[in-house]
Structure formats: C-alpha cells, structure tokens
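In: How does the following fold in three dimensions:
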Amino acid sequence: MSTNVNGKEMNVVGHLSELRNRLMVTAFAFVGFFILAFIFIKDIYSFFESDIDFKLTVTSPGDIIWIYFTIAGLVAIVATLPVLSLQLWLFVKPGLTEKERKVSLSYIPAVFILFLGGLVFGYFMFVKLILPFLLNLNDGMFNELFTVDKYFRFMMQITLPFAILFELPMIIMFLTSLGILTPDFLRKSRKYAYFILLIVGALVTPPDVVLQVTVAIPLFILYEISIYLSQIVYRKKIKRHLEYMNE
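Out: So this is what the prediction gives:
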C-alpha cells in the first residue's frame, strides 16, 4: 500500500515537473519574441502609424516606455501562442491515442490562424470603419489631440475581443468532442447566439446601426461555420462509438 502511494506521489511530482518545464519553454519563447519585437519596435510602430493621418502625442516620458512595452508584449503574446499550444499538446500527448494525437495536433495551427485572423479583422474594422466614423462626428467642433496611450488602449479594446471571438469554432469543436455541445443544440440556440454576438458587436463599436450590423455579420457567419464543424466532429464521434460497440 505504501509503495503504491509513493508511486502515485512520484507520478504526480513527475507530471508537475514536466508541466513546469513546458511552461518554462513557453516563458523563454515569450521573452525571446519580446526582445525581438523590442528591437524592431520603431518598424512595428511605423506600421500602425501609417494607417492614420494624424500624429500621436505623448504627455509624459512614461508614455514612451509604455508604448514600447505594450507593442512588444502584444507581438510576443501572438507569436508565443503556437509555442504554448504545442507545449500543452506535448504535455497531454502520452495520454492520447495515435488518432487523437493527429487530430489534436491539427488544432495548433488552427488556433493561431484564427487568433491572428481575429486581430487582423478587428484592426481592419477599427481603422477603416470605426475610427473614421468617430472622427467624422467631430466635424471641426474640437481640437483633435490623440495621445499614444489612449489611442492604443482604444485600439486594443476593439481588436482583442475579435481575436478571442474568432476562436469560437475551435472552442465549439472541442466542447463537441467532449460531449458538452451537439450540433442540434447549436442550431436550436442559434437565435440566442446571434443575439449575444450582436450585443458583443455593439459593445465594441460606436452606437451606429450600420457599423454594428457590419461587425455582427462576420460573427454570424463564424457561428454557422462552427455548427458545420461541430457536425463533422459529432458524426466522427458517433461513428467511433458504433465501431466500439460492434467490437
């Protein structure tokens, strides 16, 4: 009995040690990407600044270092996402079957691409629709002075929610594989999901119906894609269950 307990304790310690090593690899990758982004910070900043026709202002020396760390941190987070996903996959890999390993491994690039796609979509909506709409409301009434910290904070408030929302297909596929969600439930809940997505679109856009609908439509399409992918996962799950029962 004592040997068995000691074995379990050693097994838990081994898993915790491996998890720590995986997290350390991820942390080192983040630091590496952060330093790399910090080196090229002027080029990255110039990319963002090229999409606006006004000069951003700083009101204190602290704003300068803030924007350096903010931009470098965002770049590092995005670049580290595949590394984190891979390390988590390597951690759970021993407990998966060969087929499960191949399927779950394909999730890693999909998670990164969807997150990046959400950022790009959110940034496009911000630069091409939301920001021009807000600037047009001024119509010469006020002097425009945009500080770098408030501009980038506002931009991140718009873009980051889209990056998270674009992970919806992966989340739904994962929950379907666990048996928590089914395609039928997603179809029956469609109107409620649309309502929630519409609210989310309204929260990240100015109070303009056209803008809110423009933002919500891609989210509706994303939900429909999620239902389709959920159907594929559900069918494969049922098929595996029937094959197991017939053995």
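In: okay, CA-based contacts and neighbour counts for the rest of this
Out: Noted.
In: for the chain, what spans make up the helices?
Out: Assigned by DSSP state H, the helices in the chain fall at 2-39, 41-49, 61-92, 98-105, 107-125, 131-138, 148-165, 168-177, 183-188, 190-203, 209-246.
In: just so I know, which of those lies nearest residue 55?
Out: helix 41-49 (7.9 Å; CA to CA).
In: And the closest one, how far out from the chain middle?
Out: Relative to its chain's centre, helix 41-49 lies at 22 Å (CA atoms, centre = their mean, to the nearest Å).
In: what sits up against stretch 19-26?
Out: Contacts with stretch 19-26, where a contact means CA atoms under 8 Å, 6 or more residues apart in numbering, come from 80, 83-84, 87-88, 91.
In: Make a markdown table out of the helices of the chain and add mean neighbour count and distance to residue 55.
Out: Shown next, in a markdown table, are the helices of the chain (neighbours: other CA atoms under 10 Å; distance: least, CA to CA, whole Å):
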| stretch | mean neighbour count | distance to residue 55 |
| --- | --- | --- |
| helix 2-39 | 14 | 21 |
| helix 41-49 | 13 | 8 |
| helix 61-92 | 17 | 14 |
| helix 98-105 | 12 | 44 |
| helix 107-125 | 19 | 18 |
| helix 131-138 | 12 | 14 |
| helix 148-165 | 18 | 9 |
| helix 168-177 | 19 | 36 |
| helix 183-188 | 15 | 46 |
| helix 190-203 | 16 | 27 |
| helix 209-246 | 15 | 25 |
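In: Also this sequence, please, to line up against the first:
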Amino acid sequence: MNEQPLLAHLIELRTRLVRALLGIAVVFLGLFHWSSDIYHLLAKPLLDALPHGGSMIATEVTSTFFVPMKLTMLAAFLISLPHTLYQIWAFVAPGLYAHEKKLVLPLVASSLVLFLTGMAFAYFLVFPVVFHFMSAVTPAGVSMMTDIDKYLSFVLGMFMAFGTTFEVPVIVVVLTRMGVVTVAKLREARPYVIVGAFVVAAIVTPPDVLSQTMLAVPLWLLFEVGVLVASAMERKARRAAEAESAQ
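Out: This is a model prediction of the structure:
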C-alpha cells in the first residue's frame, strides 16, 4: 500500500468527486433534450395497461417540467455509474492489498450488474403484470388516472426494492467470506429464508399477490445462487489450503 499525507488524500478525494459529478453533468446535458421521451418510456408499462383513451395527469403546475428533469438526472446518474465507480476505485485501490483488490472488484462489478438486472426485471416483467391487474380490478365508474410525480415515486421505490433484493447473492458471498455464517448454516436456514422472502415482498411491493410472488420467488432463487457460489468458493479455498499444507 502507498501511504500519503492527509492533505494529499483530501486533494485526491476532491478531484475524484469533481470528475464523478462532471461525468453525471455531461450525461445529463446530453439527455436533457429527450427528458419527456425518457419519462414516456418509463411510463409505457402503465400507459399500455390503461383503458383506451386513458392518460396520466399532473396535479402540480411545475410537475410537467420538474418530474421529467428529476428522472433524467437519475438516468444520467445510472448511465455514468461505471465512470463514478471507476473514480471511487481509483481513490481506494492504492490503499488495498492485492488479495483485497481481487475480492472487491468482482463484488462491485457483480453488485452493479445485479442491481441493474433487478431494475430490468421490475420494468419488463413485473410492471406490465401489476398494472394490467390494477387496471382490470378498477371498479366501474372509476377512471385510473395516475399523477406523474406519484408514478415516478412508485416506480423508483419498486426499482430500489428489486435492485436491492437482487443483491442477495453478493450479500451471501460476503457473509461467508467474512466468516459470519457458513454454507451449512445457510442451507439449514433455507425454510426461514423462503418465509422471509415472502414477508419482505409483502412489505415492499403493492398489496397484491402477483407482485409479491414475483419478488419473493426471485429473492429465494437468488439466495440459492449465492449459496452455490459461496459453496464453490469454500471448496476452492479448502483445496488451496490442503495443497499448501501438503507442500
């Protein structure tokens, strides 16, 4: 590891933060012209589920401008996230040992991929099912017209829920690598994990069985994936230790 004085660390941190923010700003400026199209793309699952002639509404005077801008800023953050993560990595990597770098880099990359996969799962699979279900159960005489700001808040909440739950394999691997829990204990806890998955799904998703099931089942399956990966890493570490002791 390279030791640097505190002032040098602070200057380096400032430089990395400025570069990360500039990356987000550049992407935002590039997307600014298409902010309305970006929001329409986000709203498409709901718009497709609305009855013929249905539409969304804006209950605030400034919503038609600020809501698409807010979404565009979030889109810019996600698109520039690899650049931001690189800046973070460039700051912390000199202070890590070689074996720590080998562990951290794959974990960060897999966490990003899994989070984005969870968002895509929600957008392409969960939203169409949930919105069509909500549209189908709308009482007679009631028009399903959602406010654009509330819709954005709902969608972001769902993205966070699915993106976070898709991090389960990474969490399982980290816990086993830290020695907090063993693979054997995780397998013994499988029935509790399944029940817990449905409890979590009931808390973070709308109050319908479809969306709860579509979160709980992947959550359980991702736990199983994490157990398999942790088990493979455990066997590899055991073989390496045996080979080292035999020398």
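In: now, the most widely separated pair of the contacts of stretch 19-26 of the first structure?
Out: 80 and 91 (16.5 Å).
In: just to revisit the earlier point, just give me the closest of the contacts of stretch 19-26 of the first structure to residue 133 of the first structure.
Out: Nearest to residue 133 of the first structure among these, with distances taken as CA to CA, is residue 80, at 33.7 Å.
In: What are the contacting residues of stretch 69-78 of the second structure?
Out: 24-25, 27-28, 31-32, 35, 38-39, 152.
In: distance from that stretch to the first structure after superposition?
Out: Mean deviation of stretch 69-78 of the second structure relative to the first structure after superposition (mean CA distance after the TM-score superposition for the first structure): 1.8 Å.
In: Which residue numbers in the first structure does that stretch align to?
Out: Mapped onto the first structure using TM-score structural alignment, stretch 69-78 of the second structure spans residues 69-78.
In: where does the closest residue to residue 211 of the first structure other than its chain neighbours sit relative to residue 121 of the first structure, distance-wise?
Out: Spatial nearest neighbour of residue 211 of the first structure, chain neighbours left out: residue 205 (6.9 Å); criterion: CA to CA, 6 or more residues apart in numbering. Note on residue 205 of the first structure: its distance to residue 121 of the first structure, by CA to CA, to the nearest Å, is 13 Å.
In: And for residue 229 of the first structure?
Out: 21 Å.
In: Also residue 41 of the first structure?
Out: Applying CA to CA, the value for residue 41 of the first structure to residue 121 of the first structure is 22 Å.
In: cool, residue 160 of the first structure as well?
Out: Distance from residue 160 of the first structure to residue 121 of the first structure, by CA to CA: 10 Å.
In: got it, and residue 238 of the first structure?
Out: Residue 238 of the first structure sits at a distance of 35 Å from residue 121 of the first structure (criterion: CA to CA).
In: same deal with residue 243 of the first structure?
Out: Residue 243 of the first structure sits 42 Å away from residue 121 of the first structure, taking CA to CA as the criterion.
In: before we move on, what about residue 148 of the first structure?
Out: Separation of residue 148 of the first structure from residue 121 of the first structure (CA to CA): 22 Å.
In: Please apply the same query to residue 100 of the first structure.
Out: To residue 121 of the first structure, residue 100 of the first structure is 31 Å away according to CA to CA.
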